[in-house]
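Peer 1: Predicted structure and sequence below. I'll ask about it afterward.
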Amino acid sequence: MSRLIPLALATLMFVPAMASASGRTLDGVNFTGPLITPNPAGMPKGNAYVEPYLIRTDSDRYYDGEGRRHDSPDSSAWLMVLPIAYGLGERVTAQVNLSAARVEAAGERSRGFRAGDTTAMVQYALQKSNEDGTRPAISLSVTQRYATGSYDRIGGNPLNAQGDGVQRTSFGLGMQQVVWMPNDRPLRWRAQLTASPAPARVALNDNSVYGTPDGFRGNYAPGSLLGVSAAAEYSFSSRWVGVFEVAASRQSDRRLSGYAPGADGNAQRVELRLPATRVVSLAPAVEYHFSPNVGLIAGVEFSVAGRNTGSYISPQIALGMFF
């Protein structure tokens, strides 16, 4: 579930539009932002943006180490995510993401919606866009993930684990620009590169999200992460926008080590190496804008390639509100 955590915010939808030197204007142009790629332009000082998401994820196949897909037991989840962004200054935006999930697999389910991990981000704008959006907005960001979701000591139901215990710091470089098409309608593209060094080991006790048994004592060593995503939004009218997005990520090798009770009751050494994972996904979507301050986006993200990870399809819908 952790991969779902990277989510979109709105930008030019809420920036007061003015006529540019070219005569073009963003007046009457609304964007909510795509589903995956974050907003590199930030929020205006003193303004806030809230965008609650409802996401459904289904998986019945997985990718092996060669990238071939195989059948696997069905699993599904409902995920609610609440990104909240606030403009602290002309160039500084702060954001927090809250989440909760309900998971089903093999006829079992978690005990209702349970809190997941939380992320907090600070973003600094290196370059602001101009009035018609043709000058790229460029930003740097630092994101800290906090292990607020349960991940060990979860009893006999592993689906009650909605976090992974990893306290991860990520660094991002984002860019966004408006390109005016020959019909004088704008296409806005954005891209984000994210890197995260391997964080500290996670201490594990008893049953955990990593499949450890009752009585286990040990730790999990997460790998480093590298991710990239790109998106394009084409404004058909003041209300309707078409979206297409592509994302890819890679996590390096991970290790699980410790001791677990054996059949004879004595502690036995556990030492597992988990191979690197990769996944590539696409996410088409459509936006509808009720007003310049309220917009709805609905789409579906689905994996198209991967290594040592699950194959999935993830319909989702979000309502963006600017204050």
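Peer 2: Good, I have the coordinates.
Peer 1: make it CA atoms for all contacts and neighbour counts henceforth
Peer 2: Noted.
Peer 1: The nearest residue to W180 once chain neighbours are set aside - how many residues pack around it?
Peer 2: In space, and not counting its chain neighbours, W180 is closest to P186: 4.5 Å by CA to CA, 6 or more residues apart in numbering. By the measure other CA atoms under 10 Å, the count of residues near P186 is 24.
Peer 1: putting a second one here so we can go through both:
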Amino acid sequence: MNARRRAGIACLLCLHGCLWWSFPAGAQTTPALPPAPISEESMSEAWWTGPMLANSAETLPPGHFLFEPYLYDIHSQDTNSFGSRTYILYGLVNRLSVGIIPVFGYNRVSNGPNSAGIGMGDITVQAQYRLTEFQPGNGVPTTAIELQETLPTGKYDQLGNRPSDGLGSGTYTTTLALNSQMYFWLPNGRILRMRFDVSEAFSRSADVQGVSVYGTGPGFQGNVKPGNGFFADLAFEYSLTQRWVLALDAIYSHNGNTHVAGEDMLDPSNIPYPQNVRLNSGTSTAFGLAPAIEYNWSPAIGVLLGTRVTFGGHNSVNTVTPAIAINYVY
């Protein structure tokens, strides 16, 4: 081996040794960079429309309105009940909002004639008083008491050969609810908003004549007393971005027995012959989920698209209800 080749090999070995020693030493002496701090989303940065079902525990500032129309289709095995439900709320004074909820509907059925046209359902008036207000760090949720009175404005009896025209209950119903709302900051800095609402509805008696939503016949005369209704809703909203929100409601309902009593003046052959009638629906329970997605153009206006699915339970009908809503505050 000549001198030039031996010198070249010696230089390569020397360079290899220098690199082998230098890299571990550099890795040991260079301090690791600390992880970048996570910036938490502020409450003002998060825009919300609200989940599909759970009412807010907030109240409107005095002089401000909320307008939120829903369009939906309650689909069961034999019926499509198309409807609209519009929340019109007003901030009356500090901590107190009042409002009205008109309902319209149309029933399409597979075993009889459809509704003759779009009809009015029962109208609800309400008032909500805020008890507490959430503040970051104190662990106290926003809470409110809500009082609703549903007025029997929808058609419910004397339906003739179109039972599908029935869109009301015929009774005055008082609903008392406790609504709550809480905020949580997740490890990624985004906000998870939670609502938990519980309510109890108390209905009074109503007179019933003829064919009705309670399954009575054309010659019936009597009255009905619906059972009390309990409803619970646990809802979550995840602020995916400022404009996009993922939402989910988990619901439970329990309805007491509805009792119908009276006389049917016609026998099955339509011959006048008074017969005592006693009908009991029995109690019922149902569970459901309502996933939804929200998009907000600004803090004041957004749109929601979701579907409520009810299932399981006792003495209840499984339904699928797609819905769309727009929420506007001004």
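Peer 2: Thanks, I have it. Bear in mind that the values here come from a model prediction, so they are computed numbers and not experimental data.
Peer 1: Any chance you could compute the TM-score here?
Peer 2: Superposed pair, TM-score by TM-score structural alignment, normalised by the length of structure 1: 0.86. Supporting alignment: 288 aligned residues with a CA RMSD of 1.7 Å.
Peer 1: ok, back up a step: my read: the residue nearest to W180 of structure 1 touches V178, true?
Peer 2: Yes - in this structure, P186 of structure 1 is within contact of V178 by CA atoms under 8 Å, at 6.3 Å.
Peer 1: Now for those two: what residues contact both?
Peer 2: With CA atoms under 8 Å, 6 or more residues apart in numbering applied, the contact sets of P186 of structure 1 and V178 do not overlap.
Peer 1: To which residue of structure 2 is Q144 of structure 1 aligned?
Peer 2: Mapped onto structure 2 by TM-score structural alignment, Q144 of structure 1 lines up with E149.
Peer 1: A94 of structure 1 now?
Peer 2: Per TM-score structural alignment, A94 of structure 1 is aligned with V98.
Peer 1: residues contacting the match of Q144 of structure 1?
Peer 2: Shown in contact with E149 of structure 2 (CA under 8 Å, 6+ apart): 124-126, 172-175.
Peer 1: how about 7 Å then?
Peer 2: When contacts are counted by CA atoms under 7 Å, 6 or more residues apart in numbering, E149 of structure 2 touches 124-126, 173-175.
Peer 1: what two of the residues you listed have the greatest distance between them?
Peer 2: Q126 and T173 (11.7 Å; CA to CA).
Peer 1: In a strand, the match of A94 of structure 1, correct?
Peer 2: Yes - per DSSP: H, G, I helix; E, B strand; the rest coil, V98 of structure 2 lies within a strand segment.
Peer 1: Not counting sequence-adjacent ones, nearest residue to it?
Peer 2: Nearest residue to V98 of structure 2, sequence neighbours excluded (CA to CA, 6+ apart): A127, at 4.3 Å.
Peer 1: Repeat that for G282 of structure 2.
Peer 2: N257 (4.4 Å).
Peer 1: Pretty sure G227 is one of the things that neighbour touches, is it not?
Peer 2: Yes - the pair N257 of structure 2 / G227 is scored as a contact, 4.8 Å apart, by CA atoms under 7 Å.
Peer 1: Show me the strands in the stretch 101-250 of structure 1, by range?
Peer 2: 108-109, 114-115, 118-127, 137-146, 169-180, 186-196, 202-205, 217-221, 225-235, 240-251 (DSSP state E, counting those that start in this stretch).
Peer 1: mean offset of the last one relative to structure 2 (after superposition)
Peer 2: I take that to be strand 240-251 of structure 1. Compared with structure 2 after the fit, strand 240-251 of structure 1 shows a mean deviation of 0.6 Å (mean CA distance after the TM-score superposition for structure 1).
Peer 1: ok, now the second one?
Peer 2: On the superposed models, the aligned residues of structure 2 are on average 0.5 Å from strand 114-115 of structure 1, with distances taken as mean CA distance after the TM-score superposition for structure 1.
Peer 1: ok now that strand, how far from the chain's centre?
Peer 2: 17 Å (CA atoms, centre = their mean, to the nearest Å).
Peer 1: One more: the first one?
Peer 2: For strand 108-109 of structure 1, the distance from its own C-alpha centre to the chain's C-alpha centre is 24 Å (CA atoms, centre = their mean).
Peer 1: which residues in structure 2 does it match up with?
Peer 2: Strand 108-109 of structure 1 maps onto residues 113-114 of structure 2, going by TM-score structural alignment.
Peer 1: just to revisit the earlier point, and the counterpart of the residue nearest to G282 of structure 2 in structure 1, what is it in contact with?
Peer 2: The pairwise alignment with structure 1 assigns N257 of structure 2 to D253, based on TM-score structural alignment. Residues touching D253 of structure 1, when contacts are defined by CA under 7 Å, 6+ apart, comprise 223, 274-276.
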